[in-house]
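1. sharing a sequence plus its predicted fold:
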Amino acid sequence: MRTILGLVVAGLLLVTACDAKSETSLPDGPALMKRSAEAMRAVKTVAFTIETKDKPAVPVRHAEGSLTKEGDAKGTVQIEMLGLQEIDFVLVGDTVYFKGPTGGYQTMTRQQLAAIYDPSAVLTGVPGLLSAAQDVRTQAEEKVGDAAAYRLTATLPQDALAALVPGVQQKVAGTLWIDKATSRLLKIDVPLGGGSAAVTLADYDAPVTVTPPTP
C-alpha cells in the first residue's frame, strides 16, 4: 500500500512540476510584444484580411489586400455606408483609385480616404499598436494556420487600434498571436460593441507591385 501511495504522490509531483515548467517556459509578455514591434518595423510587404462578426459598431465589414511599407496598397473593402458597399481600391502615392461593382475607377486623395478608411495603416500602424499595448500576458502556444505562435492578451489603446479597425471608440482587451520563429504579428482579435473584428496578416515580404489601374 505504501508503495502504491508513494507512486501516486510521485506522479502528482511530476505533473505539478511539468505544469510549472510549461508556464515558466512561455516568454515574458511585454518583452515578446517589444520584439514583435521591432520585427514589424522591418516588414516590407504583407497581405491582410479584416473580418467582422455579428455587425459590430464599425463601418468596415470585410477587407483584404496587399500592402507595402511605403503605404501603397491594393485590394477590396466592404463598408457599411448607406447599405453595404464593396469597393476595389488601389493606393499609389497620394492618389487613391476606387470603384464599385459597376463603372470605372474614380480618384480621391489619400487624405480624403483616411477620413473613411486607410488600409495602408494596417501595416504602418502595427508597430505603434504593439508598443502601446498594456497589461500584456503570454497565455499559451498554439497554431495559426501552419505557423507556431504565442497567444497573448493585452489592453489595446483606442487611438492605435483605430488605425487598424476604423470606428473603435475605446480601449479594448484583445487577443494577439505572434509568430514564434519571426516575432511577427499573425493575428489580432478584438471584441467590439455588437460583435468582434479580427485582423490577420500573412505572406510577409512577398513581392507586391502596386500600379495605377488602366483607365
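-> Perfect, thanks for sending it. Residues are numbered from 1 along each chain as shown.
2. could you use CA atoms for every contact and neighbour count after this?
-> OK.
3. pull out the buried residues from the longest helix seen in the chain.
-> When the chain is parsed with DSSP state H, its longest helix is helix 2-24. Residues of helix 2-24 include none that count as buried (16 or more other Cα atoms under 10 Å).
4. and the helix or strand just after that helix, what other elements does it pack with?
-> Per DSSP states H and E, the first helix or strand lying C-terminal to helix 2-24 is helix 29-41. Applying 3 or more Cα pairs under 8 Å, 6 or more residues apart in numbering; DSSP states H and E, one finds that helix 29-41 contacts helix 126-132, strand 134-144.
5. residues making contact with helix 29-41?
-> Helix 29-41 is contacted by residues 126-128, 130-131, 136-138, 152, 178, 182-185 when judged by Cα atoms under 8 Å, 6 or more residues apart in numbering.
6. before we go on, here's another structure to hold up against the first:
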Amino acid sequence: MPVDLRVFSGRWIYDLRMSRRRVLVGALALLLAGCSSSSGDLPAGSDLVGRSAAAMRSVSSTHFTIKVDGELPDVTVKDAEGDLNAKGESKGRAKVEQFGQLLEVEYVLVGRDLYFKGPTGGFSKLPAALAGQVYDPTAILDPDKGVAKVLASAKDAKTVSAENGGHVVEATVPKDVVAGLVPGIGGDVKATFTLKDDKLADAVFELSGGAKVTMALTDLNKTFTVAPPT
C-alpha cells in the first residue's frame, strides 16, 4: 500500500509538538517543586534565634554601628559607631541632637568614668552612670538586656531567606525587652535579624510610630584596649 507522505509528515510533526509540550510541562513542574522544596529547607526561625542568643552571650567584644531613622523621644543619638567589650568599656563617636542641632561627639567609657568631647574643646570627665542619659552602648553585650536577651525573647520567629552564608529571620520582640537596647519603646516591635555562624550580624527594629533603628555588629571577639584620654 502506498504511504501518504503528507499524512505521515503531519502526524510526525504533531507527535513532536506534543512531545515538546510534555517536556516543557515536566520541566516547569520540576522547577516549581524545586522552588517549594528550597523554601521548605530553610531552618526554623526559632532554632536560629535560639542558637544565636546562646552564642552572643559568649561574645567578648564587638565593633558596632547604630542608626536611628525617625524620632525617638527618649533617644537623642541619631547614629553612633565604636568598639565595646563585655566588661563595659567602650570608645567611639556619636551624632547627638541637642536643641535642634546635630552635634558630633567623641566618648570614652572606662571604669567608672565617662570622657565626653564635644565639637569644641577637650574631653570632660563625668560619672559613667550619665552615659545612660544619652545612650549606653555597653547594653549591647549585656546578657540580661542586650542582643542575647532580645534574640532569646523573640516571638513568632520566621526564616524568610538565606543569603551570603547566613539567614534572615523576622520576629516580634516584646517592648520591655527592646527597651534594654532602645529606651522609650511604647509597644512590641517588628525585628529583622541577619544571622551568620550563629552570631547576630545586624538587626532592624521597626517601631509603631514609623521610626526605625538599625544596628550592625562586626569584628566580634577582636581584642582592643580602652584607656582614659590624655
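-> All right, it came through fine. Remember, predicted model here, so these are calculated numbers, not experimental data.
7. need the TM-score between these chains.
-> The TM-score (TM-score structural alignment, normalised by the length of structure 1) is 0.89; 207 aligned residues with a Cα RMSD of 1.6 Å.
8. circling back to that earlier point, report the aligned residue range of structure 2 for the longest helix of structure 1.
-> Aligned using TM-score structural alignment, helix 2-24 of structure 1 spans residues 18-40 in structure 2.
9. what's the separation between R51 of structure 2 and S90 of structure 2?
-> Per Cα to Cα, to the nearest Å, R51 of structure 2 is found 26 Å from S90 of structure 2.
10. more crowded one of these two?
-> Using other Cα atoms under 10 Å, the more surrounded residue of R51 of structure 2 and S90 is S90, with 26 against 17.
11. quick check: closest non-adjacent residue to the more buried one.
-> L84 (4.1 Å; Cα to Cα, 6 or more residues apart in numbering).
12. who's in contact with whatever residue of structure 2 lines up with V199 of structure 1?
-> For V199 of structure 1, the aligned residue in structure 2 is M215 (criterion: TM-score structural alignment). Each residue near M215 of structure 2 by Cα under 8 Å, 6+ apart is listed here: 64-67, 202-204.
13. pull out the buried positions in stretch 207-215 of structure 1.
-> Within stretch 207-215 of structure 1, judged by 16+ other Cα under 10 Å, the buried ones are V208.
14. I meant stretch 126-142 of structure 1, not that one.
-> For stretch 126-142 of structure 1, by 16+ other Cα under 10 Å, it's 126-134, 136-139, 141-142.
15. Provide the aligned range in structure 2 for it.
-> So stretch 126-142 of structure 1 sits over residues 147-163 in structure 2, by TM-score structural alignment.
16. hmm, who's touching the matching stretch?
-> In contact with stretch 147-163 of structure 2 (Cα under 8 Å, 6+ apart) are residues 39, 42-46, 49-50, 52-57, 140-143, 167-174, 177-178, 181.
17. the aligned residue in structure 1 for L102 of structure 2 and I116 of structure 1, how far apart?
-> Correspondence of L102 of structure 2 to structure 1, assessed by TM-score structural alignment: L84. For L84 of structure 1, the distance to I116 of structure 1 equals 14 Å [Cα to Cα].
18. just tell me what A179 of structure 2 corresponds to in structure 1.
-> In structure 1, the residue paired with A179 of structure 2 is A162, using TM-score structural alignment.
19. tell me who's in contact with its match.
-> By Cα under 8 Å, 6+ apart, the neighbours of A162 of structure 1 are 168-169.
20. now it: how far from P59 of structure 1?
-> Between A162 of structure 1 and P59 of structure 1 the computed distance is 11 Å (Cα to Cα).
21. sorry, back to before: let me have the contacts of helix 29-41 of structure 1 in TSV, extended by distance to V77 of structure 1.
-> What follows is the contacts of helix 29-41 of structure 1, written out as TSV (distance: Cα to Cα, whole Å):
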residue	distance to V77 of structure 1
V126	19
P127	23
G128	23
L130	24
S131	27
V136	31
R137	32
T138	32
L152	28
I178	25
T182	28
S183	28
R184	24
L185	21
